[in-house]
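Asker: Quick one, fold the following:
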Amino acid sequence: MTAQYPTLEQMGITSFDNISKYRLRREARADVLKVYYHRPAGSLLSRSKKFTFARPQSGVPVEFQKTAQWHQLEDTSPVLRQALVELHQLLKPDAPAEDDTTRDSRQQLLEDLEHMERVMKAKLEELRRQIAALK
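Answerer: Okay, the predicted model is just below:
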């Protein structure tokens, strides 16, 4: 099966049968790919792997970078593009029905919201500790 997904293998992904989904998001100057796995309860293996693909820096003025033409010029990593193709091929047979897609989207939004709440709570606690240390 490794010959079928060489890019994923190069990235260190070997449990192809355990991949449940993937998410791609854009951060400031990078694309972040997160691959999620099916894991049994109590498993010590990670439930996800995160890969960051930096976008190239350029000497283009900031004003131009905010235009639609700039976003068309920006290019993603060829490794990322190939990994997305392979992940799509890998997960294609498991394409959820329309009702499942809506449920999955709702569940993902709720998970994202809970994650954001945990991150914000941790950051606020850290800031409070820093303020207390300044007294």
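
Asker: rest of the way, CA atoms for contacts and neighbours
Answerer: Will do.

Asker: Tell me which other helices or strands the longest helix seen in the chain touches.
Answerer: In terms of residue count, the longest helix belonging to the chain (DSSP state H) is helix 98-134. Helices and strands touching helix 98-134, by 3 or more Cα pairs under 8 Å, 6 or more residues apart in numbering; DSSP states H and E: there are none.

Asker: compare with the first, here's sequence two:
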Amino acid sequence: MNKYEALSDMGIQNPQEISKYTLRQEGHGDVLKIYYKRKKGSFLPNSRKYKFGRSIKTVLTDGGKQEFEDIYEISPFLLKAVAELDSIVKQKHESIDRKQELLDEIDHLEKVFANKLAELRDKVKEI
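Answerer: Okay, here's the model as predicted:
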């Protein structure tokens, strides 16, 4: 079973290359644009658009007047794809945050180490 079924059904074979996405409404449909972080020299596109139709649902607007209104609902498949995209993008941001945390800790340790070495050198000079 594929971890990203909706994305796989859309033809996305390398979800690990997804960097971000945008979603907008266009008329009575939705446009999902997925951006990729490709390796240098790749012939694959850096982004790809997917269009989804909206389903029409007729609802009663006012119970007393028997007036109806058409409402366009987002595709359940698109909702599933967006949830999968959110999990991919979130994982990437979490790993970037963790990487930055570790780099900050390394910088701090380098400063502490440099200060301690300077302190020891000063003590050696005093002897």
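
Asker: distance between the longest helix of structure 1 and the chain's centre?
Answerer: Relative to the mean C-alpha coordinate of its chain, helix 98-134 of structure 1 is positioned 15 Å out (Cα atoms, centre = their mean, to the nearest Å).

Asker: Flag every buried residue along that helix.
Answerer: For helix 98-134 of structure 1, burial by neighbour count (16 or more other Cα atoms under 10 Å) applies to no residue.

Asker: try stretch 52-69 of structure 1
Answerer: Neighbour-count burial for stretch 52-69 of structure 1 [16+ other Cα under 10 Å]: 52-53, 55.

Asker: which residues in structure 1 form strands?
Answerer: Ranges of strands within structure 1 are 19-27, 30-37, 48-54, based on DSSP state E.

Asker: give me the stretch of structure 2 that stretch 105-120 of structure 1 matches.
Answerer: Mapped onto structure 2 using TM-score structural alignment, stretch 105-120 of structure 1 covers no residues at all.

Asker: how many neighbours does the closest residue to Thr2 of structure 1 other than its chain neighbours have?
Answerer: Distances taken as Cα to Cα, 6 or more residues apart in numbering put Glu9 closest to Thr2 of structure 1, at 6.7 Å, once the chain neighbours are dropped. By other Cα atoms under 10 Å, 16 other residues sit near Glu9 of structure 1.

Asker: Show me what Glu9 of structure 1 aligns to in structure 2.
Answerer: Structural alignment (TM-score structural alignment) places Glu9 of structure 1 against Ser8 in structure 2.

Asker: residue boundaries of the helices in structure 2?
Answerer: 5-9, 76-126.

Asker: The first one vs structure 1, average distance?
Answerer: So the one you mean is helix 5-9 of structure 2. Helix 5-9 of structure 2, aligned to structure 1 and superposed, deviates on average by 0.4 Å (mean Cα distance after the TM-score superposition for structure 1).

Asker: Now do the buried residues in that helix.
Answerer: 6-7.
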